[in-house]
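In: Show me how the following folds:
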Amino acid sequence: MIAQSRPFGQRYAFVVVAVIFLSLLIAAGLRSAPSVMMLPLEKDFGWRRDVVSLAAAIGIFLYGLTGPFAAALMERIGLRKTVIASLVVMSASTGLSLFMTQSWQLIATWGVFSGVGSGAVATVLGATIVNRWFKTNRGLVMGLMSASSATGLLVFLPFLAWLAQSGGWKPVALVIAIATAALVPLVWLLVPERPSTIGQVRFGAEPDDVPPTPPAAAGNFISHTLGTLREAARTRVFWYLFATFFICGFTTNGLVGTHLIAFCADMGINEIQAAGLLSMMGIFDLIGTTLSGWLTDRFDPRKLLGVYYAIRGLSLIYLPYSGFSATALIIFAIFYGLDWIATVPPTLRLSNEAFGDGKGPLVFGWIVAGHQVGAATAAFFGGAMREFQGSYELAFVIAGMTGIIAACLSLLINTNRPISQPEEQPA
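Out: Below you'll find the predicted structure:
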């Protein structure tokens, strides 16, 4: 492609970051929407919470599973085309849900199609952008990109909760469909494939430091994606990162993101107030994840992960016994919010250290898939526990205990051994 001039020089990387940040934010808003739609859907159609939770779980699962395939597809057909196609699928699927009358249609639109669409506009996209456009400050930028999910909660949930409470679930679906469609022209106009496309180098690189543009991956991109997984799966570090990120998903958007509003409703707190609690978490996560990126550039990422998971586990164990007073919920929102997605920058750094800048984002995509498998498990688990026991208490305590386990696993990670020397998988 002929290089096209763009303003700002190396700083154009931040224009790309801004557009991708918005895309990640909208995808996060889409994935969090079922939490405010749960009660209106129950009211309009009589669908039980475990049915809505199943649709949310499928969406979260495919959101994660699509990531590594999307990373390989970006290498094959290009990043911009992949992101635009994903935004179109997201907009179409949520728009079609306006006409649903049966629960399988909820699963198809908000589960299958929106899950696949949003999966390409996810954490693995942020990792690809960071590796392509930045040589320095990667941890800080990845922290900002990861914080988009928190900003999605901050910007969308109170508004979506207000829409759901005043107009039902349909205005929520309509807003998400319009917002995703509006991003398509922005991505087409403002996101070049890589710095060399516009005659630039990565931010922080010297003018002559131009990495060679890799050729499009040969062969079937699905085979390439699965082959990379097989290679990574021979290392112990992959399984430790996969397991800790499984727990990360289980304890964040899977349980808290999907069920906190319903849990608060059980305790006599209305939807708008509960969404405000999630928004407060979003504010503190924006701070915490950005700070985590800064810390990741300077300190041992394994120790950071150990601290993050320990704080998260203790926060979740505390919540069911907090009394749900205003003060107790504020304390929970602050500590849990600071920790929500703070695990992403150190996990990406460990993935890059273990597998290199070339394979790192694709392997990280599989690690993120573990995150979403954990989230999907928790989304369904929380709804099933609520229907079975009539309470979310035990579900949150179990999630807190898994956080303590992840803290211990984080300290066992060792990225010094190259991928070419396979390690025995842990039992």
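In: switch to C-alpha atoms for all contacts and neighbour counts from now on
Out: Will do.
In: Could you check the host helix or strand of residue 132 and say which residues are buried?
Out: Counting by DSSP states H and E, the element that carries residue 132 is helix 123-133. Within helix 123-133, the residues that count as buried by 16 or more other Cα atoms under 10 Å are 123, 124, 125, 126, 127, 128, 129, 130, 131, 132, 133.
In: And the top helix by length along the chain, how far out from the chain middle?
Out: In the chain, taking DSSP state H as the definition, the longest helix is helix 344-389. Centroid separation between helix 344-389 and its chain, computed with Cα atoms, centre = their mean, to the nearest Å, is 8 Å.
In: I have a second one here; can you model it like the first so I can compare?
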Amino acid sequence: MNWAARRLSGRMHYAWISVGVVFLVLLAAAGTRATPSVMMLPLEQQFGWSRATISLAISINLALYGLTGPFAAAAMQRFGVRPTLLVALGALATGVGLSALMTAPWQMILVWGVLVGGATGVAAITLAATVVNRWFTSHRGLAMGILTASSATGQLVFLPMLAAITERFGWRPMVLVVAAAAAVTLPLVAWLLPERPADLVLRPFGEAPDAPPPVPVAQKNPIALAFGTLGMASKRRDFWLLSGSFFICGASTNGYIGTHLIAMCADHGMTEVQGAGLLAAMGVFDLFGTTLSGWLSDRFNARVLLFWYYGLRGLSLMFLPHAFGIDFYGLPVFAVFYGLDWVATVPPTVRLATDVFGKESAPIVFGWVVAAHQLGAAFAALGGGMLRASLGTYTVATMISGSLCIVAAVMVLRINKAPRAMQALAT
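Out: Alright, predicted model coming up:
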């Protein structure tokens, strides 16, 4: 094992150091995924591309980000976390850097849609689920909450700075900064991310000393493993409830608010920096909200937590069109309310996937659930842009997004819930 990891492993349990490394990777990937929302207005002004055209590239990016997840999780089982992640990060840094040369819509679709979308799909929530399941027996919810919060922190760290760079120097220098941030994570992964606790002669955090060693995982073809797991999971109602609710989660966060909020703010006379600042403020609150959600998911019923998360998110979205008309208080209230809930759904969703499908299959199953999340995000990114182009306002799209969240709040109550007859037999 690398000498740097061995030196650090004696000072604290290395599970937390692995969490720190993955946090930084997810941070850089989150900043990269957020970049197109900053580019939307400059590309529209420089090239005359419509928001519907730009939204198409973003929707492809979001869809591939999700569809890559289960195959990435399977590749991590077959080839290892570190090699898989190094290839993805190298492709990510290269693709973002090349986007500074684009002058036509098809180039944005190819680079930001296909290349960046596929690469960020590896450095995604499925990576977090894989690392947490390998390194933790207890405190899984907390660790997953911390890693999920990195997505919000990515917006916090990157968006205001990127918007300021774009406003002063243009969008091309901005994408080069993003490419450099992705490149910086490469040596961290190479030097400080072991495959498993056993590589450092450690047990997972919280595992009893007399626990039996983990059963070796069969080395299967990643594509066959991903599709085989999908075939197994798709026979369960819980998989479709998890996927359906996460489809709505993606539609109401990354796809709609993450893609269109800056442009929505511009429709109401705000600058890009102000819109990015609003997203960053939401990121601050989500950092706390998602970490708290992880802590809560270790202690309370995950279904009930998701019911409240989706329900409150739906109400906050229905409030958003009115928030622009309320001086001073409107948007800050939305930022706090919505920000606390941005990706708080992830820890209890991972908890339910692990409870239903088991520790070994859960990362790949969750990868397919994340694929549904990103298909929802792609649907909302494209749909929001098309509705804005045809109606001249985002109000209808916002109300649709809020209504879908209410539907998700009802759906999640049925996940991992035994039929009444089985409950009666159990008692």
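In: before we move on, the earlier item: can you tell me what part of structure 2 the longest helix of structure 1 aligns to?
Out: Counting by TM-score structural alignment, helix 344-389 of structure 1 lines up with residues 346-391 of structure 2.
In: cool, and stretch 111-122 of structure 1?
Out: Aligned by TM-score structural alignment, stretch 111-122 of structure 1 falls on residues 113-124 of structure 2.
In: Mind reading off the mean deviation between the helix holding residue 132 of structure 1 and structure 2?
Out: Following superposition, helix 123-133 of structure 1 is found to deviate from structure 2 by 0.4 Å on average (mean Cα distance after the TM-score superposition for structure 1).
In: Which secondary structure elements does that helix sit against?
Out: helix 12-45, helix 49-77, helix 138-167, helix 344-389 (3 or more Cα pairs under 8 Å, 6 or more residues apart in numbering; DSSP states H and E).
In: give me that answer again for 6 Å
Out: helix 344-389 (3 or more Cα pairs under 6 Å, 6 or more residues apart in numbering; DSSP states H and E).
In: Run the angle between the helix or strand that the helix it packs on is followed by and helix 344-389 for me.
Out: Scanning forward in sequence from helix 344-389 of structure 1 by DSSP H and E, the next helix or strand is helix 393-410. For helix 393-410 of structure 1 against helix 344-389, the angle by axes from the mean of the first three to the mean of the last three Cα atoms, to 10 degrees is 150 degrees.
In: can you list contacts of helix 393-410 of structure 1?
Out: By Cα atoms under 6 Å, 6 or more residues apart in numbering, the residues outside helix 393-410 of structure 1 that reach it are 244, 251, 302, 305, 306, 309, 310, 313, 316, 317, 320, 382.
In: go with 8 Å
Out: For helix 393-410 of structure 1, the external contacting residues (Cα atoms under 8 Å, 6 or more residues apart in numbering) are 240-241, 243-244, 247-248, 250-251, 255, 302-303, 305-310, 312-317, 319-320, 381-382, 385.
In: Go through it and flag the buried ones.
Out: Residues 393, 395-397, 399-410 are the ones in helix 393-410 of structure 1 that count as buried (16+ other Cα under 10 Å).
In: And stretch 86-97 of structure 2, by the same measure?
Out: Buried residues in stretch 86-97 of structure 2 (16+ other Cα under 10 Å): 86, 88, 89, 90, 91, 92, 93, 94, 95, 96, 97.
In: Among the residues you listed, which ones are in strands?
Out: Among the buried residues of stretch 86-97 of structure 2, no member falls in strands (DSSP state E).
In: The residues you listed: which two are farthest apart?
Out: Farthest apart among the buried residues of stretch 86-97 of structure 2 by Cα to Cα are 86 and 97. That separation is 16.7 Å.
In: what's near enough to touch residue 330 of structure 1?
Out: residue 277.
In: What does it correspond to in structure 2?
Out: Mapped onto structure 2 by TM-score structural alignment, residue 330 of structure 1 lines up with residue 332.
In: so how far is residue 398 of structure 2 from its match?
Out: Counting by Cα to Cα, to the nearest Å, the gap between residue 332 of structure 2 and residue 398 of structure 2 amounts to 17 Å.
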